[in-house]
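J.: Next come a sequence and a model predicted from it.
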Amino acid sequence: MSNTDRPARLHYMANGFRVLSPGDHVVCAVTGARIRLEDLRYWSVGEQAAYASAAIASEALAPQ
C-alpha cells in the first residue's frame, strides 16, 4: 500500500520524531496546512504537534 497522500502519525521527540503510522505528510496544528515529512522542521514535544513555520510555532507556543 502506498504512503502517498496519507497523513503520517508521529511521536515528536527533542531531536527528531518516530513514525508510528507511515504517511507522506503531517498537518500543521494551527493552519491545517500539509507539511511533507521531508520539510518538517518545527514541532512541540509537549503538545505533540507539528507547525508549518518557525513563526507559527513561536506564536502557538508563546505564553498567554
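T.: Perfect, thanks for sending it. Numbers count the residues shown, from 1 in each chain.

J.: okay, CA-based contacts and neighbour counts for the rest of this
T.: OK.

J.: for N15, what are its contacts?
T.: Contacts of N15 were listed using Cα atoms under 8 Å, 6 or more residues apart in numbering, and none were found.

J.: let me fix that: S2
T.: S2 neighbours (Cα under 8 Å, 6+ apart): none.

J.: here comes the other one, which I'd like you to weigh against the first:
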Amino acid sequence: MLMNKNSSPSSGEAKLHYGPSGFRVLRAGQFVTCAMSGVPISLEELRYWSVDHQEPYATAQLATERLKP
C-alpha cells in the first residue's frame, strides 16, 4: 500500500488511485465504498481492486464477478 506522507486520516471516504501493487491516497479518509456491493471497506482491510476500472471490491468473489468478460 502506498500512502502520501502528507495524508492525515479523516473520518470520511478516501479517494484512491489504484495501481498494480498498491494504491495511492489522493484524499485522506477511513474507508472506500465497494463498487459492487456498496459496503464501506476500511483502508486497512482493502485487498481487492481493479487498476483498469479504478474501483475497490469488498471480497475476492465480488472482484472476480466484476472482472469476468
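T.: Happy to help now that I have it. It should be emphasised that the depicted structure is a prediction, and the values quoted were computed from it without experimental measurement.

J.: ranges for the helices of structure 1?
T.: Chain-ordered helices for structure 1, with DSSP state H as the definition, fall at 54-61.

J.: Give me the most central residue, structure 2.
T.: When structure 2 is reduced to its mean C-alpha position, the closest residue under Cα atoms, centre = their mean turns out to be P56, at 4.1 Å.

J.: Can you tell me what it aligns to in structure 1?
T.: Alignment note: P56 of structure 2 maps to A50 in structure 1; criterion TM-score structural alignment.

J.: The equivalent of F31 of structure 2 over in structure 1: how many residues sit nearby?
T.: The equivalent of F31 of structure 2 in structure 1 is H25 (alignment by TM-score structural alignment). A total of 22 residues lie near H25 of structure 1 under the criterion other Cα atoms under 10 Å.

J.: which residues sit in contact with H25 of structure 1?
T.: With Cα under 8 Å, 6+ apart as the criterion, the residues that contact H25 of structure 1 are 5-8, 34-37.

J.: need the strands for structure 2, in chain order.
T.: Using DSSP state E, the strands of structure 2 run over residues 15-18, 23-27, 31-33, 40-42, 48-50, 55-57.
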